[in-house]
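Participant: structure for the following, please:
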Amino acid sequence: MGRKFPPFAAVRAFEAAARHLSFKAAAEELCLTPSAVSHQIKALEAFLDTALFERTGGRISLTLTGRGYAGKMTGLLDAFEDSTRSVKEAGARPFRVLCTPGFAARWLVPRLDRLGFGDRVRLRVSVGAPSTDFAANDSDLVIQWADDPVPGVVTEPFMTSARYPVISPALREREEVRVPADLLRLRLMHDEVLDAWDEWFDAAGVAPRALPRGPVFPNCELATTAAEQGQGVALAYDMMVRGTLEAGRLERLFDTVTLPVTIYSVAYPEARADDPMIRSFRDWVFAEMERDGAPLLARPAAE
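Facilitator: As a prediction, this is how the structure comes out:
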């Protein structure tokens, strides 16, 4: 047996007329004529086989049955409106991603047009390592440095990369850099985190007595930016500078690379692992890495 409902337009007309105790006011609210409201209510009364209004001259009043029915219909329509609003708001909610400025500029932002809901991504950037304290960071997902585990947080590494020296085209031409040993007379950019110049020179077969002095930056992103501005040579992560190399703002020096290390992971609360937007964003990140020809570091999220 299917449900038997009265016409929805008739219910709306009755509920509005019951609230206003006026066909005219109900008509104005619903953008109808008073005659149309009256016809809808008569249709509802015929469906229910009972009178809902008492009509005396030009005045109307609810019958006892009408008062009870009106109260229930107002409650139902309010709940219907609230449910509809919540669905619309859920569909339009922003998706907040916390990451570093360098990751946003060099990797994430240039790709957002390929993300299905990229117009609803609200980026939150951090001047340091993005916090994975989701109770305090007001984010849905974090792009975390490396892959350190955090209790209550799903951490999935998605980017590993080797490193090689990069230089601005103008500086390379001015300094005539031709062999790895030429770097020993240049200014080198150093990182506080995982500085790997010793490793690179060792792989290149160069054994300097001491590395050239240069500024020490809190992260590789600032070191790479300094190199891009012609301040010296940085040891950049391949996966983070491909776009910059293609644009001609930096040039790669030599074929020698360091051993690959994990540099970025997606992190999100375990309690929200089934959130559709988190799943979609996470899968998109891994798809982008596969598109770049990077090795797959994690399985696709379970259906």
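Participant: use CA for all of it now, contacts and neighbours both
Facilitator: OK.
Participant: how about the helices in the stretch 201-303 of the chain?
Facilitator: 220-228, 238-246, 276-291 (DSSP state H, counting those that start in this stretch).
Participant: identify all contacting residues around the last one.
Facilitator: Contact partners of helix 276-291, identified using C-alpha atoms under 8 Å, 6 or more residues apart in numbering, comprise 95, 115, 140-141, 158-159, 266, 268, 272-273, 295-296, 298, 300-301.
Participant: go on, the second one?
Facilitator: The contact list for helix 238-246, computed with C-alpha under 8 Å, 6+ apart, reads Phe103, Arg106, Trp107, Met159, Thr160, Ser161, Ala162, Arg163, Tyr164, Leu250, Glu251, Arg252.
Participant: out of the helices of the stretch 201-303 of the chain, which one sits most buried?
Facilitator: helix 220-228 (a mean of 22; mean count of other C-alpha atoms under 10 Å).
Participant: and it, what does it pack onto?
Facilitator: Here helix 220-228 is seen to pack against helix 101-103, strand 163-167, strand 190-191, strand 234-237 when contacts are counted using 3 or more C-alpha pairs under 8 Å, 6 or more residues apart in numbering; DSSP states H and E.
Participant: out of those, nearest to Val179?
Facilitator: Relative to Val179, the nearest member of the helices and strands packed on helix 220-228 by C-alpha to C-alpha is strand 163-167, separated by 11.7 Å.
Participant: ok now the closest one, how far from the chain's centre?
Facilitator: 30 Å (C-alpha atoms, centre = their mean, to the nearest Å).
Participant: would you do the same for the sequence below? I want to compare the two.
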Amino acid sequence: MRPPVPLSAVRTFEAAARRRSFKAAASELNLTPSAVSHAVRKLEQALGTALFERDGHSLDLTAAGEALLDHVSRGFEEINRGFDLVATRAPQLLRLHCAPSFAAQWLTPRLARFLAEHPGFEVRLAAGMDYARFITDEFDADIVYGPPRGEGLVIMPLGQETVTPLCDPERAARISEPADLFDHVLIQSDNKLVRWPLWFERNGIRAPPSAGLRFDRSFLAITAAVDGLGIALESTFLAERELASGRLVAPLADRATNVQYNGHHLVFPAATRRRGPLRVFARWLAAELGADLPEEVA
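Facilitator: Got it, this is the predicted structure:
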């Protein structure tokens, strides 16, 4: 029968294996390098196998060490998730990754209300086009643009969006039908799923040659349209503040065929569905957007 292994020895092994250094592990754990080395030796004796290959100043894991580190790392991750689940004294931290235009145009303007409704919450928001890699446990959830990718994810569609030409009121006064767009600068959004050729096709017109202004973010295209630089083909969902204030107008909203699609989704690993802050945020988001709440967080 294998003798019991102290949890402290497992923690010491994990730090040394992750840092590939007894000295670095000692600094992290507030121990001496000799204490770390001794703890690892005791663990190797208990397991009856070598976990490290020691070659002068080099410290590498053996095959057994690599296998053990994989399991131990996942074990500590589960322990930390358990602490996050039951902790009540610490601030309720939500670590969120988000598509840039959704973050700038829709989410950030509402964060003040969300935080007012949920005292004690702390939100850490990162924006980027790359999807969050949940294997490092850096984020609780991601609001993605486009089809979600990855396995083992809970997916919550954030509702249907309408894409239509948007421009400033002065320019809108000169537009009454789709063909009028040929007389204006058309702002291109390079990373959009719905672009001008599709919109013109839906309206039975051949799209003009691609020219004018090009942006890689919707919030930049929306800002350019507000500033009178041209006509942006954008989501009324993302531009709702500009439309509500009158800075933007949708001149063809009722005179042309617009494109509707599900552009954004909230995604998170099924393993994190019990985290309190994530559940609260998902419920709030569903209520704000009239979206269907996944059973995993209902």
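Participant: just to revisit the earlier point, with distance to Thr256 of the first structure as extra columns, can I get the helices of the stretch 201-303 of the first structure in JSON lines?
Facilitator: What follows is the helices of the stretch 201-303 of the first structure, written out as JSON lines (distance: least, C-alpha to C-alpha, whole Å):
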{"stretch": "helix 220-228", "distance to Thr256 of the first structure": "18"}
{"stretch": "helix 238-246", "distance to Thr256 of the first structure": "12"}
{"stretch": "helix 276-291", "distance to Thr256 of the first structure": "23"}
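Participant: adding mean neighbour count and distance to Gly152 of the first structure, write the helices and strands packed on helix 220-228 of the first structure out as CSV.
Facilitator: Shown next, in CSV, are these (neighbours: other C-alpha atoms under 10 Å; distance: least, C-alpha to C-alpha, whole Å):
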stretch, mean neighbour count, distance to Gly152 of the first structure
helix 101-103, 17, 24
strand 163-167, 24, 32
strand 190-191, 22, 30
strand 234-237, 26, 29
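Participant: reformat the contacts of helix 238-246 of the first structure as a markdown table; add distance to Asp182 of the first structure.
Facilitator: Formatted as a markdown table, the contacts of helix 238-246 of the first structure follow (distance: C-alpha to C-alpha, whole Å):
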| residue | distance to Asp182 of the first structure |
| --- | --- |
| Phe103 | 30 |
| Arg106 | 28 |
| Trp107 | 30 |
| Met159 | 31 |
| Thr160 | 28 |
| Ser161 | 24 |
| Ala162 | 21 |
| Arg163 | 18 |
| Tyr164 | 15 |
| Leu250 | 18 |
| Glu251 | 15 |
| Arg252 | 14 |
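Participant: ok, which stretches of the second structure are strands?
Facilitator: When assigned using DSSP state E, the strands of the second structure occupy the ranges 52-55, 58-61, 92-98, 121-127, 141-145, 153-157, 160-166, 186-189, 214-215, 231-235, 259-262, 264-269.
Participant: and the angle for the third one with strand 121-127?
Facilitator: For strand 92-98 of the second structure against strand 121-127, the angle between stretch directions is 20 degrees (axes from the mean of the first three to the mean of the last three C-alpha atoms, to 10 degrees).
Participant: Leu125 of the second structure versus Gly276 of the second structure, what's the distance?
Facilitator: The gap separating Gly276 of the second structure from Leu125 of the second structure is 17 Å, by C-alpha to C-alpha, to the nearest Å.
Participant: still on that earlier bit, out of the helices and strands packed on helix 220-228 of the first structure, which gets nearest to Glu54 of the first structure?
Facilitator: Ranking those by proximity to Glu54 of the first structure (C-alpha to C-alpha) places helix 101-103 first, at 68.8 Å.
Participant: mean per-residue distance, the closest one versus the second structure.
Facilitator: When the second structure is superposed, helix 101-103 of the first structure averages 2.4 Å from its matched positions, counting by mean C-alpha distance after the TM-score superposition for the first structure.
Participant: helices or strands next to that helix in the packing?
Facilitator: helix 220-228.
Participant: residues in the second structure aligned with the helix it packs on?
Facilitator: Using TM-score structural alignment, the residues of the second structure aligned to helix 220-228 of the first structure are 218-226.
Participant: tell me how far that stretch is from the chain's mean position?
Facilitator: For stretch 218-226 of the second structure, the distance to the chain centre is 22 Å (C-alpha atoms, centre = their mean).
Participant: and the contacts of it?
Facilitator: 101, 104-105, 166-168, 187-189, 192, 214-215, 230-232, 234, 238-239, 242, 247-248.
Participant: show me which helix runs longest in the first structure.
Facilitator: Assignment by DSSP state H gives helix 64-92 as the longest helix of the first structure.
Participant: hmm, back to that, Ser38 of the first structure: which of the contacts of helix 238-246 of the first structure is nearest?
Facilitator: Among the contacts of helix 238-246 of the first structure, Trp107 lies closest to Ser38 of the first structure (C-alpha to C-alpha), at 62.1 Å.
Participant: next, the contact list for the closest one, please.
Facilitator: Counting by C-alpha under 8 Å, 6+ apart, Trp107 of the first structure makes contact with Met240.
Participant: and Pro208 of the first structure, by the same measure?
Facilitator: Pro208 of the first structure neighbours (C-alpha under 8 Å, 6+ apart): Leu184, Phe201.
Participant: quick check on the contacts of helix 276-291 of the first structure: which are buried?
Facilitator: Phe95, Asp140, Leu141, Phe158, Met159, Val266, Tyr268 (16 or more other C-alpha atoms under 10 Å).
Participant: ok, and the closest non-adjacent residue to the second one?
Facilitator: When you say that, I think you mean Asp140 of the first structure. Excluding the flanking residues, the one nearest Asp140 of the first structure by C-alpha to C-alpha, 6 or more residues apart in numbering is Arg96, at 5.2 Å.
Participant: and the equivalent of that neighbour over in the second structure, what is it in contact with?
Facilitator: Taking TM-score structural alignment, the alignment pairs Arg96 of the first structure with Arg95 from the second structure. By C-alpha under 8 Å, 6+ apart, the contact set of Arg95 of the second structure is Val123, Arg124, Leu125, Glu138, Phe139, Asp140, Ala141.
Participant: ok, now Ala43 of the first structure?
Facilitator: Ala43 of the first structure is in contact with Ala10, counting by C-alpha under 8 Å, 6+ apart.
Participant: show me the contacts for Gly152 of the first structure.
Facilitator: Here Gly152 of the first structure is in contact with Pro269, Glu270, Ala271 (criterion: C-alpha under 8 Å, 6+ apart).
Participant: got TSV for those residues, with distance to Gly205 of the first structure and neighbour count too?
Facilitator: Compiled in TSV, those are given as follows (distance: C-alpha to C-alpha, whole Å; neighbours: other C-alpha atoms under 10 Å):
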residue	distance to Gly205 of the first structure	neighbour count
Pro269	45	22
Glu270	46	12
Ala271	49	10
